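Participant: with the input below, show me the fold.
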Amino acid sequence: MTFSLLARCPETGAFGMVISSSSPAVAARCAYARAGVGVAATQNITDPSLGPRLLDLMEAGVSAAEAMAQVVAEAPFIEYRQLLCVDRQGRVASHSGAKTLGVWALAEGQGAVAGGNLLAQKGVPAAMLAGYEAASGSFGDRLIASLQAGAAAGGEAGPVHSAGLLIVDRESWPVAWLRQDWSEEARPIEELTRAWQVYQPQMAAYIQRAKDPEWAPSYGVPGNE
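Facilitator: Predicted coordinates for the structure are as follows:
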């Protein structure tokens, strides 16, 4: 039903994740990140409260593993949940309950973790991690490469219809929060990739608009001469 990768950029300290699913609007329910704190995913039979809970614990100073252990110990119906997180030091943690759907797998690396359920085959998360680690370019480029690698390895057992890319950096808001909430043609990863290609060259300007609009490029916005 879902496959995702979460990471901390070793060069910038930014946090980000990519995710795709056959379900609509997967990123709206499953993707959470907080600048200077970490990134968390709550998927499978999703409880959206668990992503913010993991981030709250990591913000309070515990490690990814400690945050995960506490959530697993306290959350109801944890046997249905698949959870992943990365903390401010790049430490990772993951959990898949006994009632995770279909073929599922997790893959943990240095500063990155991938996981999925209802997969075409167990190697999908490992392929995502390898794709991320082998990719060049910006942090967002590497995240997109991991999602493409997961799809190339089989992805979900059925067609996917939604996808998302979330990045937080130095600001209190996401510097990139791109979502394809429903693709009738089952091409959300391709559509998300194209959205990133359009957005990435303008991302710094959008940050500048928020911080100092007098000096921010307009990119031809009507009425802004």
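
Participant: alpha carbons only for contacts and neighbour counts from here, please
Facilitator: Will do.

Participant: and the helices in this protein, which stretches?
Facilitator: Taking DSSP state H as the test, the helices found in the chain are 26-30, 50-59, 64-74, 124-134, 139-152, 188-199, 203-211.

Participant: distance to C9 and mean neighbour count added to the ones you listed, as JSON lines?
Facilitator: Below are the helices of the chain laid out as JSON lines (distance: least, C-alpha to C-alpha, whole Å; neighbours: other C-alpha atoms under 10 Å):
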{"stretch": "helix 26-30", "distance to C9": "20", "mean neighbour count": "21"}
{"stretch": "helix 50-59", "distance to C9": "17", "mean neighbour count": "22"}
{"stretch": "helix 64-74", "distance to C9": "16", "mean neighbour count": "18"}
{"stretch": "helix 124-134", "distance to C9": "11", "mean neighbour count": "23"}
{"stretch": "helix 139-152", "distance to C9": "6", "mean neighbour count": "24"}
{"stretch": "helix 188-199", "distance to C9": "17", "mean neighbour count": "18"}
{"stretch": "helix 203-211", "distance to C9": "17", "mean neighbour count": "15"}
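
Participant: and for comparison, fold this next one:
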Amino acid sequence: MTFSIVGFDPKTKELGIAVQSKFLGVGSVVPWAKAGVGAVATQSYANTTYGPKGLELMEAGKTAQETLDALTSEDEQAEFRQAGIVDAQGNAATFTGEKCYDWAGGVTGQYFAAQGNILVSEETVQAMAKTFESTEGTLAEKLLKALDAGQDAGGDSRGMQSAALLVVKEKGGYAGYNDRFVDLRVDEHPDPIKELIRIYELQQLYFAPTKEENILEIQGEVRTELISQLNRHGYLENTTEVNDETLFQSLTTYIHTENFEGREQAQGKIDLEVLNYMKK
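Facilitator: As a prediction, this is how the structure comes out:
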């Protein structure tokens, strides 16, 4: 009742999972990952111990395939399980028990494993694989595009309900305190993958670092537009003869209220992404 893809980026060392299912809150069950260790997707009558146990085994030095073999060999109900694993060296493995509901199966390639059950056909898994291999961009972008392609190829034969994206990276979480680089869930939605993509774009807006080419000097047309937008949003009452200090204080209040601290610039400058958001 689920299709997923686990992946690894050899350049950034990111590990992640993207998943969709006709199941409420699939993100609370399927994806497990730890930076520098590996990523696990456990599904089809999911044995959620595959997540923490799988990560423990890989942290102890087991490869993805060795980990999957160990997990299934100890599980008396392995015939009903499905799982995909990628380790921190990029090795991938997938498993589909003989009693998983058709269509069920998986495929591995360089740095990824894609799998699904109760699918319209195997085209969903093949589409995920081909898209992951051919897509340029970040690991999150590759996983999302692969998931979307899987849905376009048929997806879960019962329909859609929830989706999730988990990407881990050393000190990749908020303020560098944990490894949850991207951790997003859509628990109930008529089109969960599209909604997940929308939320991911918001996550990037709020938390991705400012691009050097997007740092603008607050002068001329930029200054005029900023004053107009701050006034429109209620952060600046008087728009005539606004001095630099007042403008800076108003912009700072807006940035802190709207959670754009990650894109805050020195006085006299603004991130273009923030200004564009204000215009919407």
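
Participant: what's the TM-score for these two chains?
Facilitator: After superposition, the two chains reach a TM-score of 0.89 (TM-score structural alignment, normalised by the length of structure 1), with 212 aligned residues with a C-alpha RMSD of 1.9 Å.

Participant: S172 of structure 1: which of the helices of structure 1 is closest?
Facilitator: helix 203-211 (10.9 Å; C-alpha to C-alpha).

Participant: orientation of the closest one relative to helix 188-199 in degrees?
Facilitator: Counting by axes from the mean of the first three to the mean of the last three C-alpha atoms, to 10 degrees, helix 203-211 of structure 1 lies at 70 degrees to helix 188-199.

Participant: can I get the helices of structure 1 in a markdown table with distance to F15 of structure 1?
Facilitator: A markdown table is the format used below for those (distance: least, C-alpha to C-alpha, whole Å):
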| stretch | distance to F15 of structure 1 |
| --- | --- |
| helix 26-30 | 15 |
| helix 50-59 | 12 |
| helix 64-74 | 13 |
| helix 124-134 | 14 |
| helix 139-152 | 9 |
| helix 188-199 | 16 |
| helix 203-211 | 15 |
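
Participant: list the buried ones in stretch 86-97 of structure 1?
Facilitator: Residues of stretch 86-97 of structure 1 classed as buried: V86, D87, R88, G90, R91, V92, A93, S94, H95, S96 (neighbour count, 16 or more other C-alpha atoms under 10 Å).

Participant: now, those that are in strands?
Facilitator: In this view, the buried residues of stretch 86-97 of structure 1 that belong to strands under DSSP state E are V86, D87, V92, A93, S94, H95, S96.

Participant: most widely separated two among those residues?
Facilitator: Maximum pairwise distance in those, criterion C-alpha to C-alpha, is 18.5 Å, between D87 and S96.

Participant: the residue lying closest to K99 of structure 1 once chain neighbours are set aside: how many residues sit nearby?
Facilitator: Among residues not flanking K99 of structure 1 along the chain, Y80 sits closest, at 4.9 Å (C-alpha to C-alpha, 6 or more residues apart in numbering). The local packing of Y80 of structure 1 (other C-alpha atoms under 10 Å) involves 18 other residues.

Participant: contacts for stretch 47-59 of structure 1, please.
Facilitator: Stretch 47-59 of structure 1 is contacted from outside by 29-34, 37-42, 64, 67-68, 71, 75, 81, 83, 85, 87, using C-alpha atoms under 8 Å, 6 or more residues apart in numbering.

Participant: contact partners of stretch 95-108 of structure 1?
Facilitator: 1, 44-45, 68, 72, 78-84, 92-94, 113-126, 129.
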